[in-house]
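1. Below are the sequence and a predicted model; questions follow.
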Amino acid sequence: MDLIRTSATDLLSAISAGRLTATELMRTTLDRIEKVNGEVNAIVALRQADELMAEAEAMDAGPRQGPLHGLPIAVKDLVNVAGIASTQGSSIFRDFVPKSDDLIAARMRAAGAILVGKTNVPEFGLGSHTFNPVYGATCNPYDGSRSSGGSSGGAAAALAAGMTALADGSDMMGSLRNPAAWNNVYGFRPSWGRVPSEPVGDTFLHQLSTLGPMARSPEDLGLLLDVISGPDPRQPHPHVSTPVSPVRPSEPKGLRIGWLGDWDGAFPMEPGILSLCEDALAVFRELGCQVEHIAPPFDAERIWESWITLRSWSVATGLSPLIEKKAMLKDSAQWELDRGLALSAMAVHHASVTRSAWFRRAAALFEEYDALVLPAAQVWPFDVSLPYPNEIAGSAMDTYHRWMQVVVPVSLLGLPCLAAPAGFGGGGLPMGIQIFGPRGSDAMLLSLGAAYHARTKWPQRRPAM
């Protein structure tokens, strides 16, 4: 068994059956991190090897703790983990070591995962490119001169490089989708509310960001999704926690899939992206799906204006306690903070009215189609030394995040979305697609993804490292 490439499901099955020990898996994991992490800088704040080996040995000696028993996982560095530096990629929190776990970390720990360290993020998770003043940039395992995406770039790169078999992430504006696409792995943004956020501050108003799983197969996504899902009585929204595992390939013959392409030119694309995504859609046709190109169902600019208002409002609420240290924030964080603080209540209301109109239109669309598809990114992985693209195919970008506009129709509505690998472009760089459906269709999307994965197995095309 090649432990650095075996699925999380198979690793856990082997541990449960006694064919593999947590100690053996930990030793292999640490060896792999030592070998390749210097090239990609995906895992940060790694715990001491002797502590981790002792924890793995205790796992082997004790009773089975849960569905992730003995599996090493590095947690995204936007999440507080007890005893591990939790910086959010900011020099302000460079030395912050929490005394307790955030909810998602606590759930993974309770399920038997061994939390080995953190995965790298952009500062405060802003921008789909992972770099920060604490740990530096995370490089793409398929080309070390390129970005790994973000904000879950460290998680995706660790999966692609074989340093972990499962990873957690979060997604406001594509943070589980863009890095999955650029690292040839899977990411899943669940229906909003399925995975509860940390119960701090306001828990009623903001519905843009969610936590979710990343993995090298839809089956493994389902495994972690079930662990981190479920209600939290401290939060007011209804939660869907019906298990999705075990994820099995569906029989998708007859499903109707709508292909939105570049939204009739509203989303500029670098050459080769649309054609590669259309090649991926051909797989669904082979599976018996009816795939149709459909016209844009809603005005892209209205969606964008609603999004940047609600996003700046949400981001500013999180950053406002740091206003006296504003000069220490990166430019995009300062931009979001200034915009959010300047918004009126009525501006937020009008943005949400647009969101509501788009939700109604999407609901009608899902009466015609079982799932919709968009590219997962508008550009190929770019130079790791750049903060963000300023233009796409000659179209100037007017904000630091406009180049990721393609993910916004999903994020604005809190829809479940599977980011699936679509293959490789002419330069050998990965790309992916977004497959999304109505709220509550998480299990269907994962099963559809499993059928696609059984035909393609893109993550088995591994980086040469």
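-> Thanks, I have it. Source: prediction; values computed, not measured.
2. okay, CA-based contacts and neighbour counts for the rest of this
-> OK.
3. Next one: the residue in the chain sticking out farthest from the centre from Gly70, what distance?
-> Going by Cα atoms, centre = their mean, the residue of the chain most distant from its centre is Ala61, 34.0 Å out. Applying Cα to Cα, to the nearest Å, the value for Ala61 to Gly70 is 11 Å.
4. Ok, Leu176 next?
-> Taking Cα to Cα, one finds Leu176 at 24 Å from Gly70.
5. Could you do Gln290 as well?
-> For Gln290 relative to Gly70 (Cα to Cα), the value is 42 Å.
6. neighbour-wise, which of those two wins?
-> A direct count of neighbours by other Cα atoms under 10 Å for Gln290 and Gly70 places Gly70 higher, at 32 against 18.
7. show me what contacts the more buried one?
-> Neighbouring residues of Gly70 by Cα atoms under 8 Å, 6 or more residues apart in numbering: Leu12, Ile15, Thr21, Ala22, Leu25, Ala56, Met59, Asp60, Gly112, Ala113, Ile114.
8. ok, the second one to Gly112 distance?
-> In this case it means Ile15. 12 Å.
9. Give the residues shared as contacts by these two.
-> With Cα under 8 Å, 6+ apart as the test, Ile15 and Gly112 both reach His69, Gly70.
10. out of everything not next to it in sequence, what's closest to the spatially most central residue of the chain?
-> By Cα atoms, centre = their mean, the chain has its centre lying nearest to Leu176, at 1.4 Å. Excluding the flanking residues, the one nearest Leu176 by Cα to Cα, 6 or more residues apart in numbering is Gly187, at 5.1 Å.
11. try Val247
-> Glu219 (4.9 Å).
12. and that neighbour, that one's in a strand?
-> No: assigned with DSSP: H, G, I helix; E, B strand; the rest coil, Glu219 falls outside any strand and is helix.
13. Share the number of residues neighbouring it, please.
-> Neighbours around Glu219, by other Cα under 10 Å: 24.
14. Can you show me the strands along the stretch 1-150 of the chain?
-> Applying DSSP state E, counting those that start in this stretch to the stretch 1-150 of the chain gives strands spanning 43-44, 72-76, 114-119, 131-132, 136-137, 139-140, 143-147.
15. Reformat those strands as CSV; add distance to Asp299 and mean neighbour count.
-> Formatted as CSV, those follow (distance: least, Cα to Cα, whole Å; neighbours: other Cα atoms under 10 Å):
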stretch, distance to Asp299, mean neighbour count
strand 43-44, 40, 25
strand 72-76, 34, 27
strand 114-119, 36, 25
strand 131-132, 33, 26
strand 136-137, 35, 20
strand 139-140, 34, 31
strand 143-147, 30, 21
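16. one more structure, for comparison:
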Amino acid sequence: MDPKEAERSGDDPTALGALSLSRAIRARELSCREVMQAYLERIHRLNPRFNAIVNLAPDELLLRQADERDAELARGQWRGWMHGLPQAIKDTGQAAGFPTTWGCELLAGMTAREDSLYVTRMKAAGCIVIGKTNMPEFGLGSHTYNSLFGTTGNAWDPSRSAGGSSGGAAVALAQRLLPVADGSDFMGSLRNPAGWNHLFGLRPSPGRVPGWPRPELYVSQLGTDGPMARHAADLAALLRTQSGPDPRVPLCLSDTLSEDDEPSSLSGLRIGWLGDLGGHLAVEAGILDVCEGALRRMAAAGARVEPLSPGFSPATVWDAWLVWRRALVAPGVAAVLALPGARERIKPEALWEHDSAQGLSFAEFMRASAARGQFHGQMLRHFERFDLLALPVAQVWPFDASQDWPREIAGRTMDTYHRWMEATLYATFAGAPALSLPAGFDTTGRLPMGLQLIAAPRADALLLRVAAAWEALVPDLLARRPPEPAP
């Protein structure tokens, strides 16, 4: 039996994987109205506890759109694999008619007039946009809380952080409030919440999912939109829908991701295990053990796993990263700071990013760019020996949601609000795609952790095949679902 079909429990459409749900709709085994009703019932019951979906559209509007999709099917019209599937857009993305707030109370009334390109593509494939998913203010930090909507709780324990910045998307997906989820990734924003909620999350290569509309199209390549899913095939389907060239985006990739019918196998795969970068990364107890356990299972399936020294100076990369990050984050914060009373209402981490960038010179930026180029070259040399590089996807377990960020890990003080997320910057800064796959749980069995696999630039298809092979290898692990909250 197809493992996605086995996921179905009774007659509950929300228990189906996205592609299984799509097949049931197309075969007229389920109507789009039945699907929408089931998801809305679950959202109304569970979302108040987890706070994953925000700005939800009225039920009557969404059911009317579901009826329209059913009428199209009755006429033999099929928009695509997302026909009738409910989709909530991360609040970094534009969905016409919905606010785009970036988790900032000062932007609460900023209603989008057009769709982001990846949203246009998902709509063309048939999805129904039902609302937005929660995120940290300005997407800063890997903990989803803001003064506009509040905190999103982890799908496995709502008293813990969901991660971020795509935390609302991850929790909505893990708690089956959505069949599949979109997000974005700058410094692990797809990977960290996927790892903390027992999901697949993929940061695509820069240009794979073109960003449009955006105010700047040449330098702003650190952030990218991408997919998150409970199943590898769903992950691949959503990435194929989101990706593809667009003439308005000059640095987008011209190649497309085709359907891959190759059998997925880990046999012969060469993986370099970077671990804690030779002691550079502060990592909470048990995380490396879980990641190494996952790598042992890959090795038992035929992969060749070797410990790997970084070959670059993590401290130099970090300093260059801070320059790039400040240069790209500060203008967005500055635009909001122009509003009356903004400085008093914006979180201190955003002000720190903005204020630290003042006086940043072009010469300093170019020195950081040169350091980035040297780092990129070293990563390419690693990919001559290895197909994938492995790191933990997070350096701490999901922490108490009342914290804004961890001040200390394993006895080491964190000197910035994002130092504890350092493990995720290496794929971003190298322009490489990276996959977070479910690796296991802490010793209590309650809190998930992900393993991060980085592929060579543009090797997104390899990561999709690895996700499928991992799913086939560990079906029992991936079948685990968060505790069902009491009615």
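-> Looks like it arrived, so ask away. Since we're looking at a predicted model, the values are computed, not measured.
17. For the two chains, what TM-score is obtained?
-> Comparison of the two superposed chains (TM-score structural alignment, normalised by the length of the first structure) gives a TM-score of 0.98, and 465 aligned residues with a Cα RMSD of 1.3 Å.
18. before we move on, back to that, how about the residue farthest from the centre of the first structure, what does it touch?
-> Contact analysis of Ala61 of the first structure by Cα under 8 Å, 6+ apart lists nothing.
19. Under the alignment, what does it map to in the second structure?
-> The equivalent of Ala61 of the first structure in the second structure is Ala71 (alignment by TM-score structural alignment).
20. Check Pro98 of the first structure too.
-> Aligning on TM-score structural alignment places Pro98 of the first structure opposite Ala112 in the second structure.
21. Run a quick neighbour tally on its match.
-> 16.
22. Report whether the expected contact of the residue nearest to Val247 of the first structure with Leu448 is present.
-> No: look at Glu219 of the first structure against Leu448 with Cα atoms under 8 Å: they stay out of range, at 10.9 Å.
23. now for the strands of the stretch 1-150 of the first structure, which one comes closest to Val240 of the first structure?
-> Between Val240 of the first structure and these, the tightest spacing by Cα to Cα is seen for strand 72-76, at 23.3 Å.
24. Any chance you could list what contacts the closest one?
-> 25-26, 29, 43, 81, 105, 113-121, 152, 154-155, 164-169.
25. the helices in the stretch 301-450 of the second structure, which residues?
-> 314-337, 348-357, 362-385, 425-430 (DSSP state H, counting those that start in this stretch).
26. Save those as CSV, and put in distance to Pro13 of the second structure and mean neighbour count too.
-> Below are the helices of the stretch 301-450 of the second structure laid out as CSV (distance: least, Cα to Cα, whole Å; neighbours: other Cα under 10 Å):
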stretch, distance to Pro13 of the second structure, mean neighbour count
helix 314-337, 40, 17
helix 348-357, 40, 17
helix 362-385, 42, 16
helix 425-430, 36, 23
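27. Of the strands of the stretch 1-150 of the first structure, give the one that comes closest to Asp264 of the first structure.
-> Among these, strand 143-147 comes nearest to Asp264 of the first structure, with 27.4 Å by Cα to Cα.
28. which one in the second structure is aligned with the residue nearest to the centre of the first structure?
-> Match for Leu176 of the first structure (TM-score structural alignment): Leu190.
29. How about the contacts made by its match?
-> Contacts of Leu190 of the second structure by Cα under 8 Å, 6+ apart are Gly164, Ser165, Ser166, Gly183, Ser184, Gly201, Leu202, Arg203, Gly226, Pro227, Met228.
30. Could you dump the strands of the stretch 1-150 of the first structure into CSV and include distance to Ala85 of the first structure?
-> What follows is those, written out as CSV (distance: least, Cα to Cα, whole Å):
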stretch, distance to Ala85 of the first structure
strand 43-44, 9
strand 72-76, 11
strand 114-119, 8
strand 131-132, 15
strand 136-137, 15
strand 139-140, 21
strand 143-147, 24
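31. for these, which one sits closest to Leu319 of the first structure?
-> strand 131-132 (16.3 Å).
32. who does that closest one touch, helix- and strand-wise?
-> For strand 131-132 of the first structure, there is no helix or strand it packs on, judged by 3 or more Cα pairs under 8 Å, 6 or more residues apart in numbering; DSSP states H and E.
33. That one maps to which residues in the second structure?
-> With TM-score structural alignment applied, strand 131-132 of the first structure matches the range 145-146 in the second structure.
34. Outside of the matching stretch itself, list whatever touches it.
-> Gly103, Cys104, Asn134, Met135, Pro136, Glu137, Thr151, Thr152.
35. switch to 6 Å and redo it
-> Gly103, Pro136, Glu137, Thr151 (Cα atoms under 6 Å, 6 or more residues apart in numbering).
36. For those residues, which single residue is the most surrounded?
-> Of all these, Pro136 has the most neighbours under the rule other Cα under 10 Å, reaching 29 neighbours.
37. what's the counterpart of that residue in the first structure in contact with, if anything?
-> In the first structure, the residue paired with Pro136 of the second structure is Pro122, using TM-score structural alignment. Residues counted as contacts of Pro122 of the first structure (Cα under 6 Å, 6+ apart) are Gly89, Thr130, Phe131, Asn132, Ser151.
38. cool, Ile4 of the first structure as well?
-> Gly162.
39. what do we get in the second structure for it?
-> Aligned by TM-score structural alignment, Ile4 of the first structure pairs with Thr14 of the second structure.
40. What distance do you get for its match to Ala38 of the second structure?
-> 7 Å.
41. What sits closest to Arg176 of the second structure if chain neighbours are left out?
-> Closest residue in space to Arg176 of the second structure, ignoring its immediate chain neighbours: Thr14 at 5.9 Å, by Cα to Cα, 6+ apart.
42. Thought Ser264 was touching Arg465 of the second structure, still the case?
-> Yes: contact status for Arg465 of the second structure versus Ser264: in contact at 5.4 Å, counting by Cα atoms under 6 Å.
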